[in-house]
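Novice: When you get a sec, could you give me coordinates for this:
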Amino acid sequence: MQIFIDTADELEVRHWSRYGVVDGVTTNPSLLLAQRWTRLQNGVVRLANAIHPRPLSVEVFADEDHEMLAQARTFAGWADNIVIKVPVIDGDGRPLLEVVHRLESEGVRVNCTACMSFGQAALAAKAGATYVSLLAGRIDDEGNDGSGVVGQTCSWLRDWGMPSRVIAGSIRAPRDVQRLAAAGVHVITVPPPILTKLVDHRYSRATSAQFTRDGQQAFGQVLIDVG
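Specialist: Sure thing, here's the model as predicted:
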């Protein structure tokens, strides 16, 4: 399982990259806006450099297919590790699978996002998407089983030998990571605050502090005696 960090904060990307646990970055227009990347190219290029050569997902935000294609080609030209996020449908329910298919046919990697069902994910994979993003947390919000949909999709892709990789997103708590990992997901994209919670545990802190105190008391004295 890979872990992508879901943020447009360059400092967070560099921070977690130093730990060796981050395999990529996902962003969206809302995350970029929150970081005040008003000069889009500058922000995207800095994020791409921070995570290179691992993938950075950048989402198109145009309304029409030809505008999405133009944006996608432009974004993809900014760095060789950029993956283009395209929603599976637009706000009116119109499928955007042709955009996905055309970009992949041109050699532009696509992360087909906003998938909420097995059917959407299957069609995105059939259209050739490199990544299929199932927003597991939002699926749960609707009273459905996000990890179940993710597991079903991963099993189907494996059974049919399809190359698309499933990204599970909309992560709300550390337990989401555990249950999605158990479902066999390929990638989980996790916000920085959840990564912090994943690595922390109060008993780990207490145990570490105890061992440090005992070690300094016992072996620190030995070192002094030897010296």
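
Novice: drop to CA atoms for contacts and neighbour counts, all remaining ones
Specialist: OK.

Novice: Now the residue nearest to the spatial centre of the chain: closest residue in space, sequence neighbours ignored.
Specialist: The residue lying closest to the centre of the chain (CA atoms, centre = their mean) is residue 189, at 2.9 Å. Leaving out its chain neighbours, the residue that sits closest to residue 189 by CA to CA, 6 or more residues apart in numbering is residue 4, at 4.4 Å.

Novice: need the contact list for the one you found.
Specialist: 22, 23, 24, 25, 26, 187, 188, 189, 190 (CA atoms under 8 Å, 6 or more residues apart in numbering).

Novice: Those in strands, which ones?
Specialist: 24, 25, 26, 187, 188, 189, 190 (DSSP state E).

Novice: Could you also give me the structure for this next sequence, so I can compare it with the first?
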Amino acid sequence: MELYLDSADLKEIKEAFQLGFLTGLTTTPTFMHREGIRDLDATIVELSKIVPVLQIEALGETAADIVADAERQLALGLDPKRTVFKIPVSLEGVKACRTLVDKGLKVNVHLVYTIQQAYMAAVAGATYICVLAGRMQDQGYDALTLIGDVVELVEAYGFDSKVMFSSVRNTEHVRNAIDLGCHTITVPWKLMKALTENNFTAIGTNQFIEHTRLITVTVGQAINTINPTVTTDISLTEAIVKMTEYGFGCVTVVDEAGNLKGVFTDGDLRRKLADGGRDVLSKKMGDFEYGTPISIESTELLDAAAALFKKTSVDTILVTENGKPVGMLDIQDLKND
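Specialist: Predicted structure coming up:
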């Protein structure tokens, strides 16, 4: 099934065609008016240089007028092999369709609301027969049954016409077009972007990314470049300021030679205040006793760190390099945000 973009927004048209596989663009004077376009011909020429196939309106009260409008637009420099003229279905419209097809041009007979209209378009040699599903449903008509009937008509009688599902209002319409065996569909960019979205796909993708990260990235590669470290000769108050400045729940405490003494956490702070009151704030970091911190070497994989987080139920682990502290690994660092 061919996939067309339905739009007149130049920005989204350029974005959409970066996909590299869209068949072409369908647009209407209504879209152009909505986008505030004033020079219709210049816009058509610009679009023709961006998209593989451009479907544009050819209008007129008589078949001769419609043909003349198509030829006038071709004279702007459009490639006849990459241009499809959209003609509203009518007796004059299908007459113009036959004339243009005989000239080797492509025609989309659209605004089709009945099987009889579709039949006339097919007999006239329309390249596309376009049923506006959303518009029909808005008016209370059974668009899906009609589209299915048109597909059956084309295939049963061997017409060369392609049935186009247009006026797409939701992603379910795309499924309808697939189920009905349509040959082509034209979709707004907002809905086209949603066609690959699925919550289960997102969950699975995130799991693959997370697990790949765990077994390929080392702790040293994942740690935050900020390493809040204090020496034993500064006060607890200064250490608290350091923790606050860097937004960490702990600081690494080292002696003047850079040797590890321990890790002081916000939990330690609460306990010290509870035991000694505000007087404890004036004490030096070297006045406190430290247990052996939970640590991991920077060369270990994140998978080992994840196991350590789970085993110890902590949120932050000291990272060392040959026993020397080099940073802190937060549990959030396991994810590649």
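
Novice: Next, the TM-score between them, please.
Specialist: The TM-score (TM-score structural alignment, normalised by the length of structure 1) is 0.88; 221 aligned residues with a CA RMSD of 2.3 Å.

Novice: if we go to structure 2, which of the contacts of residue 4 of structure 1 are intact?
Specialist: On the basis of both residues aligned by TM-score structural alignment, their matches' CA atoms under 8 Å, what survives of these in structure 2 is 22, 23, 24, 25, 26, 187, 188, 189, 190.

Novice: about what we covered before: what is the equivalent residue in structure 2 for the residue nearest to the centre of structure 1?
Specialist: Aligned by TM-score structural alignment, residue 189 of structure 1 pairs with residue 186 of structure 2.

Novice: Quick check: that match touching residue 169?
Specialist: No. Using CA atoms under 8 Å, residue 186 of structure 2 is not in contact with residue 169, being 10.7 Å away.

Novice: coming back round to it: are any of the contacts of residue 4 of structure 1 buried, and which?
Specialist: Among the contacts of residue 4 of structure 1, those scoring as buried are 22, 23, 24, 25, 26, 187, 188, 189, 190 (criterion: 16 or more other CA atoms under 10 Å).

Novice: OK, contacts around the last one?
Specialist: Contacts were defined as CA under 8 Å, 6+ apart; by that measure residue 190 of structure 1 touches 3, 4, 5, 6, 169, 170, 171.

Novice: Out of the residues you listed, which comes closest to residue 13 of structure 1?
Specialist: The nearest member of those to residue 13 of structure 1, counting by CA to CA, is residue 5 at 7.2 Å.

Novice: For structure 1, just list every one of the helices.
Specialist: For structure 1, the helices defined by DSSP state H occupy 10-18, 29-34, 40-51, 65-76, 97-105, 118-126, 136-141, 146-159, 174-182, 192-199, 202-226.

Novice: which residue packs closest to residue 62 of structure 1, ignoring adjacent ones?
Specialist: residue 68 (5.3 Å).

Novice: Trace the one you found over to structure 2, please.
Specialist: Under TM-score structural alignment, residue 68 of structure 1 pairs with residue 66 in structure 2.

Novice: Just give the number of residues close to that match.
Specialist: Counted with other CA atoms under 10 Å, residues neighbouring residue 66 of structure 2 total 25.

Novice: likewise residue 105 of structure 1?
Specialist: 13.

Novice: Just tell me what it corresponds to in structure 2.
Specialist: Using TM-score structural alignment, residue 105 of structure 1 sits opposite residue 102 in structure 2.

Novice: picking that back up, next, work out how far apart the residue nearest to residue 189 of structure 1 and residue 51 of structure 1 are.
Specialist: 10 Å (CA to CA, to the nearest Å).

Novice: What of residue 40 of structure 1?
Specialist: Residue 40 of structure 1 is 17 Å from residue 51 of structure 1, by CA to CA.

Novice: With neighbour numbers in mind, choose between those two.
Specialist: Remark: of residue 40 of structure 1 and residue 51, residue 51 carries more neighbours, 20 against 13, as counted by other CA under 10 Å.

Novice: re the thing from before, can you redo the ones in strands among the contacts of residue 4 of structure 1 as CSV with distance to residue 204 of structure 1?
Specialist: CSV is the format used below for these (distance: CA to CA, whole Å):
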residue, distance to residue 204 of structure 1
24, 27
25, 28
26, 30
187, 26
188, 24
189, 25
190, 22
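
Novice: show me where the stretch 201-337 of structure 2 has helices.
Specialist: Applying DSSP state H, counting those that start in this stretch to the stretch 201-337 of structure 2 gives helices spanning 219-222, 236-246, 266-276, 302-312.
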